[in-house]
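>>> attaching a predicted model along with its sequence, questions to come.
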Amino acid sequence: MSTTGTAGPTGSALARRPAPVGRGGPLGSVRDSLVVARRNLIRMLRIPEVVVFGLVQPIMFVVLFSYVFGGSIAVGGSTDPGTYREYLMAGIFAQTVTFATAGAGAGIADDMHKGLIDRFRSLPMARGAVLTGRTLADLVQTALTLVVLAIVAVIVGWRIHEGLLRALAGFALLLLLGYAFSWIGALIGLSVRTPEAATSGGLIWLFPLTFISNAFVPADNMPTVLRTIAEWNPFSATVQAARELFGNLPAGYPVPSAWPMQHPVWASLLWSVLIIVVFRTLAVRKYRSATA
C-alpha cells in the first residue's frame, strides 16, 4: 500500500518565490519605513554601548583639536585658541554626521549576513522600506549625538552668534548631509559580505573627504589642486554653510571665489539632495538584486 502526500515547498522553491508586494502606495511605503525605523531604534536602545562609544570619538576630536592645535593654527590671521574653537566646531559636527555612514553600512551588512533582510522581503511591504527605515533610525541616533556634542562644544567655549533659528538651520543642513551619506553607507553594506568589511569600506573614503576640506584648516593654505577639490567638496559646502549660520566665521576670514563657498547653503542643499537621489536609487536597486 502506498500513500501519496503533498510535499511542502523546498528551501530553493521558497527562495525563488516572488516576494509579496506591499500595498498602500506612497503612504504604505512611509508606514512600512516607520515600522522598520522603530524596530531599529528599539534595538539601539537595547544596546546603549553602541551610542556611548559613538560619542567618544567626536568628543575626543573636540578636546584634542581645541586644546592641542587651537593655539597653533591661524584662522583669519588670528591664532587665538577661542577663535579656532569656534571655527573648528562646524567641521567636527560635519565629521560626526558623516562618520555615522560606517555604522549604517555595518548595520545593513549585519542584517544581510544574519538573513534578517530575507525575512523582511517575505513580508508584504514596500521594497525600499527596509533601507529607508534603517537610514531614518540612524538619522535619529545622529541627531542625539549632535545634541550631546553641542553641549560639549559649549563647555569648551563654542558659541553661536546669529540667533537660534539660524543655528537650527545649520544643524538641519548637517543632519541632511548625514542622511545623504547614510545612503552611501547602505549601498556599501549591501555590496560587501561582512559587517567588518562594511565598516572598513565606510571609513576608507571618508578620511580623505573630511581632511581635504575646510573642516579643520582653511583651504586657502592648500596646494592648488587640493584647494580646488576642497572648495567643491560637498562636505566643505556644508561646513561653510554651518559656520555662516552659526556666526563662526572670524573677521578677516577670506572666502574663496568658488561658487559653493560663495553660496554654501544652496550648495549644501543641492549636494545633499543629489547624493540622496543617486545613492538611494542605487541602494534600492542593489537591495532588490541582492535578495532576488
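Received, thanks. The structure presented is a predicted model; accordingly, all values stated were derived computationally and were not measured.
>>> okay, CA-based contacts and neighbour counts for the rest of this
Noted.
>>> contacting residues for the most centrally placed residue in the chain?
With distances taken as Cα atoms, centre = their mean, residue 178 lies nearest the centre of the chain, 2.9 Å away. Counting by Cα atoms under 8 Å, 6 or more residues apart in numbering, residue 178 touches 94, 97, 98, 100, 101, 139, 142.
>>> do you know how far the last one is from residue 212?
Distance of residue 142 to residue 212, computed by Cα to Cα, to the nearest Å: 23 Å.
>>> list the contacts for residue 181?
98, 101, 275, 276.
>>> the structure to be compared is supplied as follows:
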Amino acid sequence: MSDALIMTGRSLRLSRRNLDALITSMALPVMLLLVFVYFFGGAIDTGTRYVTYVVPGVLLLCAGFGAANTAMAVTEDLKSGIIDRFRSLDIGGTPILTGHVLASAVRNLVATTLVLCLALAIGFRPVATLSGWLAATAVLLIYILALSWFSAAIGLFVKSSEAAGGFTFLVSFLPYPSSAFVRTDTMPGWLQGFAAHQPVTQVIETLRGLLLGQPVGTTPWVALAWCAGILAVSVGASGLLFRRRTA
C-alpha cells in the first residue's frame, strides 16, 4: 500500500507538470456541457429541462475521458524505461498500476466536481438526500476505478501512445449511443437494444435516478455488476500483461 501511494503521488505530480493535458481534461467536459445545454437543448425533448436530463451523461463523459488517459500514461512509462528502474527498486507491477488508477480517480473527481458546480450554476437542481448523494458518488467512483483499470490494461496491451490515444476516443464515444443525451426509445430500432442495455446507460440511469429522487429499481445493482465485471477482468488482464511486457 505504501508503494501504491508513492506511485499515486508520482502520477499526480506528472499530471501537474503536464498542464496542457490537465487543462484539456478539465475544460472539455465543461465545454460539452455548455454546448449540449445551450446549442442543442432547445431542440431536444426529454420531458424535463434539458440541463436536468443531460448532467448525469456529461458526468459519465467526463469520467470516461479522464480514465482513458491512464492508457497513455502507462504506455509512456513502458516506453521510457522507468518501469525497469522501479522493478530494480523492488516495486512490483501492482503498486505501479494502482498508482496510475488512483491518480486517475483523483483527477476525475476534481473534474467531475467542476462540471457539477457549473451545472448547478446554469440550472441543474438535484433533489437527492444525503444517502442519495453518497450512493451516486459511490457508483460514479466505482465506475471510474473500473474504467481506469481497463484503461491501464489497454496501455499494457498496445505498443504506442497513438494506439492508446485511440482508446481515449473509443471510451469518449461510448456515452453517445446511450441514454446520456437523448432517450433510447428515440433511436433507430436496431440501436435501441444496445443503447438501453450497455453499461454506460445503466450507470447514467442510476445517477439520474439517485440525484433527481426518481425510482431506480434494480438499475444500481445492474450498474454495479457491470462495473465489478469490468474491474475483475481488467485487474486480472493487467497483471498478466504486465508480466508479459516486463519479462
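Sure thing, it's come through. All values reported here derive from a predicted model rather than from experimental measurement.
>>> drop anything exposed from the contacts of residue 181 of structure 1.
Neighbour-count burial (16 or more other Cα atoms under 10 Å) applied to these gives 98, 101, 275, 276.
>>> what is the burial count for residue 43 of structure 1?
If you count neighbours by other Cα atoms under 10 Å, residue 43 of structure 1 ends up with 11.
>>> residue 234 of structure 2 and residue 150 touch, don't they?
Yes - with contact defined as Cα atoms under 8 Å, residue 234 of structure 2 and residue 150 form a contacting pair (4.8 Å).
>>> so which of the two has more stuff around it?
Higher neighbour count among residue 234 of structure 2 and residue 150: residue 150, with 25 against 21, using other Cα under 10 Å.
>>> ok, the alignment partner in structure 1 of that one - contacts?
Aligning on TM-score structural alignment places residue 150 of structure 2 opposite residue 184 in structure 1. Counting by Cα under 8 Å, 6+ apart, residue 184 of structure 1 touches 101, 105, 279, 280, 283.
>>> just those: which are in strands?
When the contacts of residue 184 of structure 1 are checked against strands (DSSP state E), there are no matches.
>>> so which of these would you say is closest to residue 27 of structure 1?
Nearest to residue 27 of structure 1 among these is residue 280, at 18.3 Å by Cα to Cα.
>>> just give me the neighbour total for the closest one.
Neighbourhood size, residue 280 of structure 1 [other Cα under 10 Å]: 22.
>>> alignment lookup: it to structure 2.
By TM-score structural alignment, residue 280 of structure 1 lines up with residue 235.
>>> quick one: that match and residue 151 touch, right?
No - the pair residue 235 of structure 2 / residue 151 is not scored as a contact, 10.3 Å apart, by Cα under 8 Å.
>>> regarding structure 1, what is its longest helix?
Longest helix of structure 1, by residue count under DSSP state H: helix 81-114.
>>> quick one: the helix or strand following it aligns where in structure 2?
As assigned by DSSP states H and E, the chain's next helix or strand after helix 81-114 of structure 1 is helix 116-121. The alignment of helix 116-121 of structure 1 onto structure 2 (TM-score structural alignment) spans residues 82-87.
>>> the stretch 51-200 of structure 1: helices as residue ranges?
All helices of the stretch 51-200 of structure 1, identified by DSSP state H, counting those that start in this stretch, fall at 81-114, 116-121, 129-156, 164-191, 195-204.
>>> and the residue mapped onto residue 166 of structure 2 from structure 1, what does it touch?
Under the alignment by TM-score structural alignment, residue 166 of structure 2 pairs with residue 200 in structure 1. Neighbour list for residue 200 of structure 1: residue 102 [criterion: Cα under 8 Å, 6+ apart].
>>> for residue 142 of structure 1, see how far away residue 200 of structure 1 is.
Remark: distance between residue 200 of structure 1 and residue 142 of structure 1 (Cα to Cα) = 19 Å.
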